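S.K.: Following is a predicted model, sequence given first.
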Amino acid sequence: MTERTTCLVAGGGPAGMVLGLLLARAGVDVTVLEKHGDFLRDFRGDTVHPSTQVLLDELGLGDKFAALPQSRLDQVAIPTEGGATLTVADFRLLDIPHPYVAMVPQWDLLDLLAEAGRAEPHFHLLMDTEVVGLRWDKGRVTGVRYRTAAGEIGEIAAELTVGCDGRWSVVRTLAGLRPREFPVPMDTWWFRLPREGQERATLVPGMRHGHFAIVIPREGYFQIAYLARKGLDAQLRAEGLDAFRARIADVLPEFADRAGKLESMDDVHHLDVRLNLLRRWHADGVLCIGDAAHAMSPIGGVGINLAVQDAVATARLLAGPLRRGRVTRCDLARVHRRRRLPTVLVQAIQRAMHRGIVRPAIEGRRSGPPKPLARLLRVIPGAQRIPAYLIGVGLFPERAPEFARRP
């Protein structure tokens, strides 16, 4: 027996949950499928940017979000070759309601969105339910086949299927959509180290001796991203824990005494960094957004912000056609046109940062930012406002549609 919904959202990440909530508030019957039984995954993107916080305010969720455990970043700095630090972005210079990036465990944010969704009669969230196939009718996607954690197989018919299932998207693959891959020089290894006392919440990377690491202050600990040459994971694990601790002590000497807190290489989580973009985000009856449409580099931490803005634009542009019961390829193309330009521009900036900052650092050719960039940021008053806006607000930010707003 086939179940039915109007919009089927595959993936309960930030894009999927925001899209589901907004469409439900528009009166569209929406079903979100999440393959895991909960949202508790470590080292997912935990950055909530100023523009996303404004969205939560507009949705009536700002107070609940502010009550979540979080640390706040108001500056991004880079060490210079002389040992000083150079402030690249200062969110305090922006005239916005939330001049900082909130670092919040992603599971807390997703639980908050799920709770808000469950208050809407048109919202349905199925956990432990994984998309394993698409339903087709005369070349058009008409829903999905799914499998539960208990092994049950079922089908859900839908007017529109939206792939929000990440950079290894099953929906994208099954729909025959192929991304263009851009070269990436590095992978990332995530781990935690203790945070002592009231150490200042500034995001400062370390760059020296061919090593690159980013320190992200979190509530009660530091989240560390170690960047090194792509494909190095097997070598790092073969070298062992002591060698990895030595790498961390070299690039972050101020953390040398804490590197011993790493008890196993199992505590070090490898991220295979990808940067890609779908040439076309849709086919008849199916649309991809967020990482399913454009995997982003972790540089700048903007992936979640872009994914959420994709979701807001999708809800605003497609709520009407979904309420009418028919979504055309032209409707889906409007979403692609709306969100493609900011995605392309942000990826171009990330690729430039890979070439100008990351690659020289991990190849040992530079231990600081390019000198022209350093001079520019020092000479021009308020220059830190521009990167702060690009990171915190983004290009072409989306505002909550009227039908989704709450006091």
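M.R.: That came through fine. Numbers count the residues shown, from 1 in each chain.

S.K.: From now on I want contacts and neighbour counts done on CA atoms only, so please keep to that.
M.R.: Noted.

S.K.: quick check, distance from the longest helix belonging to the chain to the centre of its chain.
M.R.: Taking DSSP state H as the criterion, the chain has its longest helix at helix 329-353. Relative to its chain's centre, helix 329-353 lies at 15 Å (C-alpha atoms, centre = their mean, to the nearest Å).

S.K.: those helices in the stretch 151-300 of the chain, which residues are they?
M.R.: Using DSSP state H, counting those that start in this stretch, the helices of the stretch 151-300 of the chain run over 170-174, 233-239, 241-251.

S.K.: want to compare, so here's the second one:
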Amino acid sequence: MGAPARSVTRTTCAVVGGGPAGAMLSLLLARAGVSVTLLEAHPDFDREFRGDTLHPSVMEVMDQLGLAGRLLELRHSKVRSFTLDTPKGPFTPVDFSRLNTRFPYITMMPQASFLEFLTAEARRYPGFRLVMGARVRELVEEGGAVRGVRYESGDGTHEVRASLTVGADGRGSRVRRLAGFEPVKTSPPMDVVWFRVPRSPGDPEGAMARFGRGRIVVLLDRDDHWQAGYVIPKGTFPELRRAGVEGLKVGFAELFPELSDRLAALGDRRQVSLLSVESSRCRRWHRPGLLLIGDAAHVMSPVGGVGINYAIGDAVVAANVLAGPLRECQERLVALPERHLAAVQRRREPPVRTIQALQALVQRRVLAPTLAAGRPFAPPLPLRLLSRAPLLRSVPARIIGFGPLPARVDLPQGGVERAGPPG
């Protein structure tokens, strides 16, 4: 036990981590009349994020909440297809325009904007409290159950007591470590180096990828720039770093020579970030008084860019399952039965397992052979079939856009909004 807490506050649900899963869960619970405290370790949301993709499943959730229109007023771009360049020419294996939805595209939006939007909406409800710069240090445990957390902020140590604590603090989750959960990891064959490439008005829209000997480059349309993902074999980043930024430019130019002159502004390594790719899943997502969701419970490979969407799916299902029991805890001051937490994992684990298995298949059949030194890219049979049968392109689009079991909001609005605009 550390220093005495300067303050002790009480809430019904303490959510640790202000990323997409934590912010969405907090909004949904506050909207349902549950008292929520959201703790975010950083002082603001204004920092570089890697995951800025909102798939059709997320946009339909926002639409259910009546928020999609206002969200799309924020700066964003739309990715309607994914084009893959091969030795036999380009083709489009993923075409979202065929999907039966109001949002037949991936919405590319800075994650900071999305999180600010969600938390501003949550502030409409008096039961919501956001604490920025709150670095969780300990779990508060009594009688074998988690009863809250102790955190540090600029003015010292504080404690928040809660009927339920939710760890939504990402792939390096401190809550997960404190609770003693150990994820089972796999070893994807690649890492991804991210950087920006200026975009011109005449450039194509959407997403593009090119495969070369031992490397892959993916470009994501971010309206005023391309977000470039330079995919390299696992563990080879030190070699790339020794070659410096110039080595990165040479590798990029081999696959996108028509864009090579735009890397002049890429001057040093501070403009480049590494995503060490991993895929993992905890066998158990809960214990009495504690639930893990999002990357804290399962880390996704970047294949398909689905991580944010599965984290938000966790949040939606958790809110559907837990809002009623948490209101009862709030009203009757009783403990939350663990069976409700088990129900969240039971509903979310099958789609997570399914998409991770599909990601592993793509990594094994498509990415690993390409990244093997000296081997040119040869599209496997499923990709060749997609190029010959356009109607089949709706299958990967459906899997990427919605997954095997899309989450839908299934709880009434029980909270009373504050008067005035959000914020």
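M.R.: In hand now; what should we look at? Only a predicted model underlies this, so the values are computations on that prediction, with no experimental measurement involved.

S.K.: Give me the contact list for the longest helix of the first structure.
M.R.: Residues from elsewhere that reach helix 329-353 of the first structure, judged by C-alpha atoms under 8 Å, 6 or more residues apart in numbering: 184, 275, 280-285, 287, 294, 296-297, 299-300, 306, 310, 313-314, 317-318, 321, 394-396.

S.K.: wait, which of the helices of the stretch 151-300 of the first structure is closest to Ala157 of the first structure?
M.R.: helix 170-174 (14.5 Å; C-alpha to C-alpha).

S.K.: how near is the equivalent of Glu58 of the first structure over in the second structure to Asp410 of the second structure?
M.R.: In the second structure, the residue equivalent to Glu58 of the first structure is Gln64, according to TM-score structural alignment. As judged by C-alpha to C-alpha, to the nearest Å, Gln64 of the second structure and Asp410 of the second structure stand 9 Å apart.

S.K.: Need the counterpart of Ala102 of the first structure in the second structure.
M.R.: Aligned partner of Ala102 of the first structure by TM-score structural alignment: Thr107.

S.K.: what about that match, which SS state?
M.R.: Three-state assignment for Thr107 of the second structure (DSSP: H, G, I helix; E, B strand; the rest coil): strand.

S.K.: and the gap between it and Asp221 of the second structure?
M.R.: Distance, Thr107 of the second structure to Asp221 of the second structure, by C-alpha to C-alpha: 10 Å.

S.K.: Find the residues that touch each one of those two.
M.R.: Taking C-alpha under 8 Å, 6+ apart as the contact rule, Thr107 of the second structure and Asp221 both touch 77-79.

S.K.: from the residues you listed, which ones fall inside strands?
M.R.: Filtering these for membership in strands, criterion DSSP state E, returns 77-79.

S.K.: Measure how buried the counterpart of Arg195 of the first structure in the second structure is and give me the count.
M.R.: Counting by TM-score structural alignment, Arg195 of the first structure lines up with Arg199 in the second structure. Number of residues near Arg199 of the second structure (other C-alpha atoms under 10 Å) recorded here: 17.

S.K.: Arg199 of the second structure touches Trp226, doesn't it?
M.R.: Yes - assessed by C-alpha atoms under 8 Å, Arg199 of the second structure is found in contact with Trp226 at 5.8 Å.

S.K.: what's the longest strand in the first structure?
M.R.: Longest strand in the first structure, counting by DSSP E: strand 153-163.

S.K.: So which bit of the second structure is it matched to?
M.R.: Under the criterion TM-score structural alignment, strand 153-163 of the first structure matches residues 157-167.

S.K.: Could you export the shared contacts of Thr107 and Asp221 of the second structure to JSON lines, including columns for neighbour count and distance to Arg241 of the second structure?
M.R.: Output for these, formatted as JSON lines (neighbours: other C-alpha atoms under 10 Å; distance: C-alpha to C-alpha, whole Å):
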{"residue": "Ser77", "neighbour count": "21", "distance to Arg241 of the second structure": "31"}
{"residue": "Lys78", "neighbour count": "21", "distance to Arg241 of the second structure": "33"}
{"residue": "Val79", "neighbour count": "22", "distance to Arg241 of the second structure": "31"}
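
S.K.: picking that back up, export the helices of the stretch 151-300 of the first structure to CSV and tack on mean neighbour count?
M.R.: Shown next, in CSV, are those (neighbours: other C-alpha atoms under 10 Å):
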stretch, mean neighbour count
helix 170-174, 20
helix 233-239, 12
helix 241-251, 18
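
S.K.: need the ones you listed in a markdown table with distance to Ala114 of the first structure, can you?
M.R.: Listed next are those as a markdown table, based on distance: least, C-alpha to C-alpha, whole Å:
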| stretch | distance to Ala114 of the first structure |
| --- | --- |
| helix 170-174 | 22 |
| helix 233-239 | 35 |
| helix 241-251 | 38 |
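
S.K.: quick one, which of the ones you listed is nearest to Leu23 of the first structure?
M.R.: helix 170-174 (19.7 Å).

S.K.: Which residue in the second structure aligns with Phe182 of the first structure?
M.R.: Under TM-score structural alignment, Phe182 of the first structure pairs with Thr186 in the second structure.

S.K.: same deal with Val302 of the first structure?
M.R.: Going residue by residue (TM-score structural alignment), Val302 of the first structure aligns to Val306.

S.K.: List the contacts of the residue nearest to that match when sequence neighbours are not counted.
M.R.: The shortest distance from Val306 of the second structure to any non-neighbouring residue, by C-alpha to C-alpha, 6 or more residues apart in numbering, is to Ile400 (6.8 Å). Neighbour list for Ile400 of the second structure: 55, 304-306 [criterion: C-alpha under 8 Å, 6+ apart].
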